[in-house]
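> sequence? don't have it. structure:
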């Protein structure tokens, strides 16, 4: 027998905001419901670094006191913010006590926009130290995937994804430097959009991943993703227009040599192709060009990002987890030898844009993952090599689109034989965010997915 859940837990952000604007409920009640659910479920998941109980209740009261709620697209919506993004009055953790920054004096612009839209920050979500690996854990223990508590929710926005999949919040902020929104979205069966360059205010400092990092949201529905994207991008409208006939490339080729998507993830691409054809689009088997040098450039940039973050944070390498010390040392070598070059990234961006334009493709579909998410436990204590192997083997498909600075989105299409979510990645040329969302909306309409993990959040809503 399942225990009852509060009224507004499990509702979408769109439903909550509409209810608060119409007076069907209050932001105070919605936040109280979610804080109660967090108290009951968070110990199982480990999604949050800090829960802002009293502060969130006060913020919710301020939302309720506003005279004109009609202008707030996220009125009363509880949201979690990734712990590497400044929230006034809180330290910025960056994934570990060693990397914790000082108390922020003001909100980052994306947090300011969320609050300005009526959202209430109830917690900060956990991430791996410096956001390096696609598994979220530290010395305090792992963050667990609500679909299977023995599995990771991915990284680096793993706490954000776990929180949304468990219904702790309806939407959560994340950022994506090499897949850090899309990989957790894929692990947890969510919609995760990485906008293209210059659309949303970028992460600050080294968190920006050499200009490739982007802020975004993880959600359970396409409508919530569209509303959240409009808020972060400073746009008035979140209206999606159903696309007419599109020409879409379909590829299962891995950008990492020697790694191949497993059968369930290849089947996910087949399922997506069928949905595209049923919606009236054309699906063409065509692999994007992944230059031989792409892997080496990607690795050098990945290493250098860790070195840059450690230097910016004033962190002696000896204070970092063992797996990250090697990563940062290699990054220093890569930077010293000039292996990380903006010109190389721009060349790949130009080539990637030409893949769409020269071939008449509107979008590209790939697997989101290559294998089932790894086990949740112990990665902070394992070797650098073990972390590298695990992350590259299960999540090779996201990084090229950060290097190319193109928009990319993950959307659910079913379940694996083991019951974990199956997703695909949609990639588009510059400015295609709303097209990506619109196609994902066609998927959702034709093949609705289970929005929350049944093991932790049994109510279906």
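Sure, I can see it. Here the structure is a predicted model, which means the values were calculated and not measured.

> contacts, neighbours, all on C-alpha from now
OK.

> state the distance from the closest residue to residue 446 other than its chain neighbours to residue 438.
Of all residues beyond its chain neighbours, the one nearest residue 446 is residue 275 (7.3 Å), with distances taken as Cα to Cα, 6 or more residues apart in numbering. Using Cα to Cα, to the nearest Å, residue 275 is found at 13 Å from residue 438.

> list the contacts for the most centrally placed residue in the chain?
The chain has residue 181 as the residue nearest its centroid, 1.9 Å off, counting by Cα atoms, centre = their mean. Going by Cα atoms under 8 Å, 6 or more residues apart in numbering, residue 181 touches 155-157, 174-175, 192-194, 216-218.

> over to residue 135?
Contact partners of residue 135, counting by Cα under 8 Å, 6+ apart, are 128, 152-156, 158, 374, 376, 379, 391.

> correct me, but residue 425 touches residue 367?
Yes - using Cα atoms under 8 Å, residue 425 is in contact with residue 367, at 5.7 Å.

> check which helices and strands the host helix or strand of residue 225 sits against.
If you go by DSSP states H and E, residue 225 is part of helix 222-233. Here helix 222-233 touches helix 13-22, helix 109-116, strand 191-194, strand 214-219, helix 433-446, going by 3 or more Cα pairs under 8 Å, 6 or more residues apart in numbering; DSSP states H and E.

> run the chain-centre distance for the fourth one.
Read it as strand 214-219. Centroid separation for strand 214-219 versus its chain: 5 Å, with Cα atoms, centre = their mean, to the nearest Å.

> for that strand, which outside residues touch it?
Under the criterion Cα under 8 Å, 6+ apart, residues 110, 160-161, 164, 170-177, 181, 185, 190-197, 200-203, 208, 225, 228-229, 232 lie in contact with strand 214-219.

> do you have the helices of the stretch 301-450 of the chain handy? List them.
In the stretch 301-450 of the chain, helices defined by DSSP state H, counting those that start in this stretch lie at 322-336, 342-359, 384-394, 400-403, 433-446, listed in chain order.

> buried residues in the third one?
Within helix 384-394, the residues that count as buried by 16 or more other Cα atoms under 10 Å are 384, 387, 390-394.

> so how far is residue 277 from the residue lying farthest from the centre of the chain?
Distance from the centre of the chain peaks at residue 67, with 33.4 Å (Cα atoms, centre = their mean). Separation of residue 67 from residue 277 (Cα to Cα): 47 Å.

> turn the buried residues of helix 384-394 into JSON lines, columns for distance to residue 102.
Output for these, formatted as JSON lines (distance: Cα to Cα, whole Å):
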{"residue": "384", "distance to residue 102": "28"}
{"residue": "387", "distance to residue 102": "29"}
{"residue": "390", "distance to residue 102": "32"}
{"residue": "391", "distance to residue 102": "30"}
{"residue": "392", "distance to residue 102": "33"}
{"residue": "393", "distance to residue 102": "36"}
{"residue": "394", "distance to residue 102": "34"}
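
> the structure to be compared is supplied as follows:
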């Protein structure tokens, strides 16, 4: 019998429907798993045991009465702690926030509750979703279930760790420069950033208003299709179509490790991809940086004025440059964003899907800040926060050191279904989702 923490969303719904499994039993099992192993992972910053049990009982009654809301009814979910959940604090992994309880659910949490999902608790992040991990914050950083000495990606770090370790089958994160796709890449799971505006961002503590997206993390592509559909993502475009390989991102603009490059070539061959060209990766990175720093400082200027010493050193370094960015520079970045977006749109005249690197190296050790800073920049996710196009990251294989390698797919606006079609093809070639030693 498959252990509860390895059940897919389809298996969970089937069990609920047949009565072989109940939401109450599943929630108790996963709460016990959190108690058992999360002391080592640090993926959760708070767990709402009573609320989860209550929601599970209500979901159980609906399934028993034949009036379940859908496949997410009774499913345990974790929420990144920059997203408001009514009755829980939103601390953002920061000393500058309070323990005041949110009075209303964020838009994405309201959608989850409308589907009957069980909110288990709030998940670790980096301070205000900026970057990390660091050890000068009020909560410890989450760790990678494949190797606890390595980081799990971020800033939706707890979301990646919790899904990978089987603490929840679905987690909600945010993605401003790749923060859903980074943990998916580092942890070998599936991370979807739908197109800009597809999932609501109200009730999310902002990092950069025009770059912020809400995204989903699941263990498998099938799970992602179930969750995304339930939450309002249109997956009607259900074939990958013609695939364009943006090789220059990782072999000319930046340099990927040999193992990552070889894995990307294998994915490209499996999908019959042909090479295409976009603007250089550095052009996207510059625009992302200017906008993120400027909007990020504006979003958190009060904290810098009133209690900067309570912010982490990384947060201060990352955002303070935004205080000195001129209006001329910011407006130029906004205009260049339009140019870059148009260039990506033109690429879709020749192909239906883009294949790119996600992380150019595997996740490094969590206790090496210099290596974290170096490798965090070696990524190709930020371009699609700049342009807003849908993007999905997933495992491309395992390194010789036993850590996940990754790949990213990008589609036209409104064609998230192509991402999942390509991802399903590659996942099947890998033999299905992989499980880490901890799970």
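It's in. Predicted model only: the values in this text are computed from it and were never measured.

> follow-up on the earlier one: pull the most distant pair out of the buried residues of helix 384-394 of the first structure.
The widest separation within the buried residues of helix 384-394 of the first structure, taken as Cα to Cα, falls between 384 and 394 and amounts to 15.9 Å.

> who's in contact with stretch 365-380 of the second structure?
The contact list for stretch 365-380 of the second structure, computed with Cα under 8 Å, 6+ apart, reads 132-134, 143, 149-151, 249, 254, 256, 281, 356-361, 363-364.

> how about stretch 223-237 of the second structure?
Outside stretch 223-237 of the second structure, the residues that reach it (Cα under 8 Å, 6+ apart) are 8-10, 70-72, 108, 111-112, 115, 170, 190, 192, 194, 198-199, 216-218, 414-418, 420.

> show the buried residues in those residues.
Neighbour-count burial (16+ other Cα under 10 Å) applied to those gives 8-9, 71-72, 108, 111-112, 115, 170, 190, 192, 194, 198-199, 216-218, 414-418, 420.

> coming back round to it: between residue 425 and residue 367 of the first structure, which is the more surrounded one?
The neighbour count for residue 425 of the first structure versus residue 367, taken as other Cα atoms under 10 Å, is higher for residue 367 (32 against 28).

> contacts only, for the counterpart of that one in the second structure.
Here residue 367 of the first structure is matched to residue 357 in the second structure, going by TM-score structural alignment. By Cα under 8 Å, 6+ apart, the contact set of residue 357 of the second structure is 247, 249-250, 264, 379-380, 406-408.

> what does residue 120 of the second structure give?
If you count contacts by Cα under 8 Å, 6+ apart, residue 120 of the second structure has them with 47-49, 51-52, 76-78.

> again, but for residue 441 of the first structure
Contacts for residue 441 of the first structure (Cα under 8 Å, 6+ apart) come out as 222-223.

> hmm, 10 Å instead?
The contact partners of residue 441 of the first structure, by Cα atoms under 10 Å, 6 or more residues apart in numbering, come to 221-223, 226, 240-242, 411, 435, 447-448.

> pull out the buried residues from the residues you listed.
Using 16+ other Cα under 10 Å as the burial test, the contacts of residue 441 of the first structure include 221-223, 226, 240, 411, 435 as buried.

> and the gap between the nearest residue to residue 260 of the first structure once chain neighbours are set aside and residue 287 of the first structure?
Distances taken as Cα to Cα, 6+ apart put residue 254 closest to residue 260 of the first structure, at 5.9 Å, once the chain neighbours are dropped. From residue 254 of the first structure across to residue 287 of the first structure, the span is 9 Å (Cα to Cα).

> quick check: neighbours shared by the two?
Residues touching both residue 254 of the first structure and residue 287 (Cα under 10 Å, 6+ apart): residue 366.

> those two - which one has more neighbours?
Legend: neighbour count by other Cα under 10 Å for residue 254 of the first structure and residue 287, higher for residue 254 (21 against 17).

> about what we covered before: overlap in contacts, residue 275 and residue 438 of the first structure.
Common neighbours of residue 275 of the first structure and residue 438, counting by Cα under 10 Å, 6+ apart, are residue 444.

> ok, the contacts of residue 181 of the first structure in the second structure: which stay?
Checked against the second structure using both residues aligned by TM-score structural alignment, their matches' Cα atoms under 8 Å, the contacts of residue 181 of the first structure keep these contacts: 155-157, 174-175, 192-194, 216-218.

> out of those residues, who's nearest residue 87 of the first structure?
Nearest to residue 87 of the first structure among these is residue 174, at 13.5 Å by Cα to Cα.

> assumed that closest one was part of a helix.
No - assigned with DSSP: H, G, I helix; E, B strand; the rest coil, residue 174 of the first structure falls outside any helix and is strand.

> buried sites along stretch 72-92 of the second structure?
Of the residues in stretch 72-92 of the second structure, 72-85, 88-92 count as buried by neighbour count, 16+ other Cα under 10 Å.

> list the contacts of the nearest residue to residue 100 of the first structure once chain neighbours are set aside.
Once flanking residues are discounted, residue 100 of the first structure sits nearest to residue 93: 3.9 Å by Cα to Cα, 6+ apart. Residue 93 of the first structure is in contact with 49-50, 82-86, 99-103, 124-127, 129-130, counting by Cα under 10 Å, 6+ apart.

> now do the SS call for residue 28 of the second structure.
Here residue 28 of the second structure is recorded as helix under three-state DSSP.

> the closest residue to it other than its chain neighbours in helix, strand or coil?
In space, residue 28 of the second structure comes closest to residue 53 once its chain neighbours are excluded; the distance is 7.6 Å by Cα to Cα, 6+ apart. What three-state DSSP gives for residue 53 of the second structure is helix.

> and the one 4 residues further on, by the same measure?
Under three-state DSSP, the three-state class of residue 57 of the second structure is helix.

> that one against residue 75, yeah?
No - if you go by Cα atoms under 10 Å, residue 57 of the second structure and residue 75 don't touch, sitting 11.6 Å apart.
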